[in-house]
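sequence plus the predicted model coming up.
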Amino acid sequence: MGIGTGVLLIVLGAVIEFAWTGNIPYVDDDVLGTILIIAGVLTVVLVIISNAQRSRTKNVQETRYRGQ
């Protein structure tokens, strides 16, 4: 999952929360929208943290030669 997935969840949650007037049986639409927005924000934050950790790593290559 990337930042795009998080943004998609935020937008979908906002549409369900604020703009959609339909009714889903057995589900509160406002709660569903809030859950999707929170999941999207968490996804974006976690992706940013993991990318920051990835950029701080170092790769060291060691070459050994066998003496003859």
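Perfect, I can see it now.

going by C-alpha atoms from here, please, whenever you check contacts or count neighbours.
Noted.

what number of residues lie near G22?
Neighbours of G22 under the rule other Cα atoms under 10 Å: 8.

another one to put next to it:
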Amino acid sequence: MGIGGCIVLFALGAIMAFATDWHVNGVNLHLVGWILMAAGLLGLITYVNVFRRRRLVRSVESDEPVEERRYYE
């Protein structure tokens, strides 16, 4: 799930939690909205942390000098 999916989850949760007045038997839509918002936020935080680590690893690897060896017979 990328950034777009996380934002969609968060937005859908916010709509369900704050902008609806529907009533479904056995389901609390406001609580479902809060859960979707939390899942979207958690996914976004996880995605950003993973992306930052990948970026740091690439920059560390690219800063190392490259040694070239040639063998002649």
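Right, received. Where do you want to start? Because the structure is predicted, anything quoted here is derived from the model rather than measured.

care to give me the TM-score?
Remark: TM-score between the superposed chains equals 0.82 [TM-score structural alignment, normalised by the length of the first structure]; 68 aligned residues with a Cα RMSD of 2.0 Å.

so what's the closest residue to E17 of the first structure other than its chain neighbours up against?
Using Cα to Cα, 6 or more residues apart in numbering and skipping residues adjacent in sequence, the residue nearest E17 of the first structure is G33, 4.6 Å away. Applying Cα atoms under 8 Å, 6 or more residues apart in numbering to G33 of the first structure gives the contacts 12-17.

cool, T57 of the first structure as well?
T57 of the first structure touches nothing, counting by Cα under 8 Å, 6+ apart.

so which strand or helix has it?
Using DSSP states H and E, T57 of the first structure sits in no helix or strand.

and the helices in the second structure?
3-18, 29-63 (DSSP state H).

what packs against the first one?
Using 3 or more Cα pairs under 8 Å, 6 or more residues apart in numbering; DSSP states H and E as the contact criterion, the elements in contact with helix 3-18 of the second structure are helix 29-63.

please identify the buried residues of the helix it packs on?
Residues of helix 29-63 of the second structure classed as buried by neighbour count (16 or more other Cα atoms under 10 Å): 29-30, 32-41, 43-44, 47.

just give me the closest of those residues to E61 of the second structure.
Y47 (21.2 Å; Cα to Cα).

so the closest one makes contact with G2?
Yes. Y47 of the second structure is in contact with G2 according to Cα atoms under 8 Å; the separation is 6.9 Å.

not including adjacent chain positions, what is the nearest residue to L9 of the first structure?
G40 (4.7 Å).
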